[in-house]
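In: sequence and predicted structure, then a few things I'm wondering about:
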Amino acid sequence: MSALIYLCAAVAEIAGCFAFWAWLRLDRSALWLVPGIASLCLFAWLLTLVEAEHAGRAFAAYGGIYILSALLWMALVEGVRPDRWDVLGGAVCLAGAAIILWGPRAA
C-alpha cells in the first residue's frame, strides 16, 4: 500500500510544481496556481498515510519514488525520453528508497 501512496503523492507533487512552472516559465495564467496549490496540499496529506515509524524515513524513501516519477513525467507529459543516465539514476534511487523503507530494523 505504501508504494501506491508514494506514487499518488509523487503525481500530486509533480503536478503541483508543474502548475507553478507553467505559470512562471511558460507564461500561463495565474489561475494555474489554484489546482497547483490544491495538488501540493494533496501531496502533503498523502505522505501522512505512509506506514512508517518516523516521518524522516517516510520522506527519505519517498525521494526515490519522486525521482522515478519525475522521469516518467518528463517522458509522458513533456515528451522527452529519459536517456540511459536518467534510467540508471532512477533505478539507483528506487533501490535506495526500497532499502530505506523496507530494510530490517533493530528492535
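Out: Structure received.

In: contacts, neighbours, all on C-alpha from now
Out: Will do.

In: for Ser2, see how far away the nearest residue to Val80 once chain neighbours are set aside is.
Out: The shortest distance from Val80 to any non-neighbouring residue, by CA to CA, 6 or more residues apart in numbering, is to Met74 (5.6 Å). Here Met74 is placed at a distance of 23 Å from Ser2 (CA to CA, to the nearest Å).

In: now swap in Leu33 and tell me
Out: The spacing between Leu33 and Ser2, counted by CA to CA, is 28 Å.

In: neighbour count for those two, which is higher?
Out: Using other CA atoms under 10 Å as the criterion, Leu33 and Ser2 rank with Leu33 on top: 19 against 16.

In: show me what contacts the more buried one?
Out: By CA atoms under 8 Å, 6 or more residues apart in numbering, the contact list for Leu33 reads 16, 19-20, 23.

In: comparison target below:
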Amino acid sequence: MVAIKSLLVFILAGLCEIGGGYLVWLWLKEDKPVWYGIVGGIILALYGVVVTLQPAGFGRVYATYGGIFIVMALIWAWQVDGFKPDKYDLIGAAIALVGVCIIYYAPRQ
C-alpha cells in the first residue's frame, strides 16, 4: 500500500510539473494570454509542495521522480501534442523506470 501511495504522489507531482510547464510554454511559445503563464507558475509551485509528501529523503525522491517524469513526459507528448514515441523512446523510458524503481523501492537494511 505504501508503494501505491508513493506512486500516486509521484504521478500527481508529474501532472503538476508537466501541466504547469506546459501552460508556461503555451504562454511564451504559442502566444497564449499571460494568465496561462500565471496559472502555470502557480501549478509549478504546487509541484514543489506535492513532491514533499514522499517519505524518503530529497535525493532519492528527486532521483526517482526523474525517471517517472521521463515516462509521464512521453505520455503527455503523445496524448496532448500528438507526438508518437518510437521504440527507442519506449525502451529508454522502460530502462529509466526500472532503474528508479530499484532506487526507490528496493528493500534496505
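Out: Cool, the structure landed. Small disclaimer: the values here were computed from a predicted structure and weren't measured.

In: overlay them and tell me the TM-score.
Out: Here the TM-score for the pair of chains, by TM-score structural alignment, normalised by the length of structure 1, is 0.92; 105 aligned residues with a CA RMSD of 1.0 Å.

In: buried residues, the top helix by length along structure 1. List them.
Out: Longest helix of structure 1, by residue count under DSSP state H: helix 2-25. By 16 or more other CA atoms under 10 Å, the buried positions in helix 2-25 of structure 1 come out as 2, 5-23.

In: residues in structure 2 aligned with the very next helix or strand once past that helix?
Out: Going down the chain from helix 2-25 of structure 1, the next helix or strand is helix 33-47, by DSSP states H and E. Aligning helix 33-47 of structure 1 against structure 2 (TM-score structural alignment) gives residues 37-51.

In: mean deviation, stretch 66-73 of structure 1 versus structure 2?
Out: Its aligned residues in structure 2 lie a mean 0.3 Å from stretch 66-73 of structure 1 after superposition (mean CA distance after the TM-score superposition for structure 1).

In: against structure 2, where does that stretch fall?
Out: By TM-score structural alignment, stretch 66-73 of structure 1 lines up with residues 69-76 in structure 2.

In: list the contacts of the matching stretch.
Out: 11, 14-15, 18, 85, 89, 93-94, 96-97.

In: could you do stretch 51-61 of structure 2 as well?
Out: 6, 9-10, 13, 103-104.

In: what lines up with Ala3 of structure 1 in structure 2?
Out: By TM-score structural alignment, Ala3 of structure 1 lines up with Leu7.

In: distance of that match from Lys29 of structure 2?
Out: With distances taken as CA to CA, Leu7 of structure 2 is found 31 Å from Lys29 of structure 2.

In: ok, Tyr62 of structure 2 next?
Out: 27 Å.

In: then Trp78 of structure 2?
Out: Distance from Trp78 of structure 2 to Lys29 of structure 2, by CA to CA: 19 Å.

In: quick check, central residue of structure 2?
Out: Gly14 (2.7 Å; CA atoms, centre = their mean).
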